[in-house]
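Enquirer: Sharing a model prediction with you, sequence too.
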Amino acid sequence: MSLRTRRNRRLIAALLLATTVPLTGTAAATTSTGGIDLGTATTHRVLEAAPAVKVRGDVAHPRSFTLARLRSLPQHTVRVRYQSSRGTEKHTFTGPLLGDVLALTKPRLDAETKNDQLRFFVAATGSDGYRAIVSLSELDPAFSGKKVLLAVSQDGASLDAEGPRLVVPGDVKGGRYVSGVVHLHVGDVDALVDRG
């Protein structure tokens, strides 16, 4: 993500925060989940300002997930270490498991097909167009069982301004750590690969 894009997102988040004043006059406080509590008399407009994550493709129930909805799911915390262009990075991420998010959309797996989840993938796309793929089998405890997250906080700081981040523990390089996820596409590789 370019420096200009990050600055623009921070500016938008700051403007939204400035225009979201609690009717009761209470100050904003950080909650234990890293979100912003603007008082009981106001809505969480800051949380809703980031684009919702759309889940589409081979799912029975396509839907969108706001940051508030992602925070309402069971939260998991992972500590990761990976290589990036800046060298070795170590971070702590918190958010729902990607598998839990996808379970709410019901990927179209065929119970009659042996190990059907091996044929499916999830393509995560960031707001800047960056994209990476995770296999459904990586999320399945019967196979890899990775605790892949759609993180809503990093190192204790919320990701409200940039949106959720795909986190793939165990990867040596951080290439699949997609920032600002706006779209998840569940796909079946059989639709793409020639069987002949």
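Expert: Received it, and whenever you're ready, just let me know what you need. Numbering: from 1, shown residues only.

Enquirer: going forward, measure contacts between C-alpha atoms and count neighbours the same way
Expert: Will do.

Enquirer: how about the helices in this structure?
Expert: Ranges of helices in the chain, per DSSP state H, are 3-19, 45-49, 67-72, 98-103, 136-139.

Enquirer: Let's have these in TSV, adding distance to Q83 and mean neighbour count.
Expert: TSV is the format used below for those (distance: least, C-alpha to C-alpha, whole Å; neighbours: other C-alpha atoms under 10 Å):
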stretch	distance to Q83	mean neighbour count
helix 3-19	20	13
helix 45-49	30	20
helix 67-72	27	18
helix 98-103	22	18
helix 136-139	20	20
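
Enquirer: Make CSV out of those and add distance to G187.
Expert: Below are those laid out as CSV (distance: least, C-alpha to C-alpha, whole Å):
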stretch, distance to G187
helix 3-19, 29
helix 45-49, 27
helix 67-72, 22
helix 98-103, 12
helix 136-139, 10
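
Enquirer: Identify whichever of those lies nearest to T125.
Expert: T125 sits nearest to helix 98-103 of all the helices of the chain, at 13.7 Å, using C-alpha to C-alpha.

Enquirer: And the closest one, what does it pack against?
Expert: When contacts are defined as 3 or more C-alpha pairs under 8 Å, 6 or more residues apart in numbering; DSSP states H and E, helix 98-103 packs onto no helix or strand at all.

Enquirer: which residues does H91 contact?
Expert: Residues touching H91, when contacts are defined by C-alpha atoms under 8 Å, 6 or more residues apart in numbering, comprise 79-81, 154-155.

Enquirer: if we take those residues, which one ends up nearest to V46?
Expert: Relative to V46, and with distances defined as C-alpha to C-alpha, the nearest of those is Q154, at 17.3 Å.

Enquirer: try this one side by side with the last:
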Amino acid sequence: MIRLLIFYFIFQFQFSYCQEREASLIFYDNTKVKGLGEIKNNIIYFRLSNTEKPEKWDYDIAKGLDFDGMGYHERYEYIITDTYKKPYLMEVIEEGFVNLYRDVSVINSSSGFGMTKNTVSLIQNSYYIKKQNEDKAFELSLNFKKKAEKLFGDCKALMEKINKKEFTSKNTLDIVHFYNDYCGEYEEED
């Protein structure tokens, strides 16, 4: 049962992350161009139609990629983090005064020798949080209290919940929802 579950997640990851689909390429001025796109090794491959050859787009030119179609929507953006040296494509999970991003990686582990060698692939999700006015996104799970104080110290109600351990590093999505709903102040658009 566990192997079947692992296979299912790997299949879903491979299908959703590395296969060409209807997409919109997003530029830094937030303009979009519709076409077909996919993501491989932190590079966006995009073309306007099936008859064209895909072109490579990275963080120097493109902000990200929106996948739309058949009742779903996914957005991936290049994000500067405290972990990676160059901007890295991550899925946007929540947008607001504080944005939440997910970095999905597949970890392969092998054991045994010859005919008895087993390889197990595990999917690991890391979550990064970035305020609108900040340049870098931070992984909240490492040094949770210290980073939470830095990111959310301006929200007394949220910090009380964190200090009482109502919210822990395992509640990242709830923390971001709470902050955006009760604490964040949206900057007015010009």
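Expert: Received the coordinates, thanks. Since we're looking at a predicted model, the values are computed, not measured.

Enquirer: TM-score for these two?
Expert: The TM-score (TM-score structural alignment, normalised by the length of structure 2) is 0.28; 83 aligned residues with a C-alpha RMSD of 4.6 Å.

Enquirer: that older thread, for D188 of structure 1, which of the helices of structure 1 is the nearest?
Expert: Smallest distance to D188 of structure 1 across the helices of structure 1 (C-alpha to C-alpha): 10.0 Å, for helix 136-139.

Enquirer: Can you list the residue ranges for strands in structure 2?
Expert: 21-27, 32-40, 43-47, 55-57, 62-69, 72-79, 88-94, 98-111, 118-131, 138-139 (DSSP state E).

Enquirer: Can you point out the buried residues in the longest helix along structure 2?
Expert: The helix spanning the most residues in structure 2, taking DSSP H as the definition, is helix 2-17. Of the residues in helix 2-17 of structure 2, those with enough neighbours to count as buried (16 or more other C-alpha atoms under 10 Å) are 9-10, 13, 17.

Enquirer: Closest to S111 of structure 2 out of these?
Expert: Within the buried residues of helix 2-17 of structure 2, proximity to S111 of structure 2 (C-alpha to C-alpha) peaks at I10, which comes in at 18.9 Å.

Enquirer: Look up the closest residue to the closest one, ignoring the ones flanking it.
Expert: Leaving aside its chain neighbours, I10 of structure 2 sits nearest to I123 (7.1 Å; criterion: C-alpha to C-alpha, 6 or more residues apart in numbering).

Enquirer: tally of neighbours for that neighbour?
Expert: Number of residues near I123 of structure 2 (other C-alpha atoms under 10 Å) recorded here: 13.

Enquirer: thought it was touching Y8?
Expert: No - the pair formed by I123 of structure 2 and Y8 falls short of the contact definition of C-alpha atoms under 8 Å, at 10.7 Å.

Enquirer: all strands in structure 1, in order from the N-terminus.
Expert: Assigned by DSSP E, the strands in structure 1 fall at 29-30, 36-37, 53-57, 63-65, 76-84, 87-95, 120-126, 131-135, 149-151, 153-154, 157-158, 165-167, 181-188.

Enquirer: Which one of those strands lies nearest to A14 of structure 1?
Expert: strand 36-37 (12.7 Å).

Enquirer: helices and strands around the closest one, which ones?
Expert: Identification of packing neighbours for strand 36-37 of structure 1 by 3+ C-alpha pairs under 8 Å, 6+ apart yields strand 29-30.

Enquirer: Quick one: list the elements packing against the strand it packs on.
Expert: strand 36-37.

Enquirer: what's the first-to-last distance across stretch 138-152 of structure 2?
Expert: Across its full length, stretch 138-152 of structure 2 reaches 12 Å between end residues, using C-alpha to C-alpha, to the nearest Å.

Enquirer: err, stretch 68-77 of structure 1, not the other one
Expert: Criterion C-alpha to C-alpha; first-to-last residue distance in stretch 68-77 of structure 1 is 17 Å.

Enquirer: any common contacting residues for I123 and Y8 of structure 2?
Expert: Overlap between the neighbourhoods of I123 of structure 2 and Y8 is empty, taking contacts as C-alpha under 8 Å, 6+ apart.

Enquirer: one step back: by neighbours, which of the contacts of H91 of structure 1 wins?
Expert: Q154 (19 neighbours).

Enquirer: Which residues are in contact with that one?
Expert: When contacts are counted by C-alpha under 8 Å, 6+ apart, Q154 of structure 1 touches 91-94.

Enquirer: Highest neighbour count among those residues?
Expert: Note: the member of the contacts of Q154 of structure 1 with the most neighbours is T94, at 26 neighbours, neighbours being other C-alpha under 10 Å.

Enquirer: All set, thanks.
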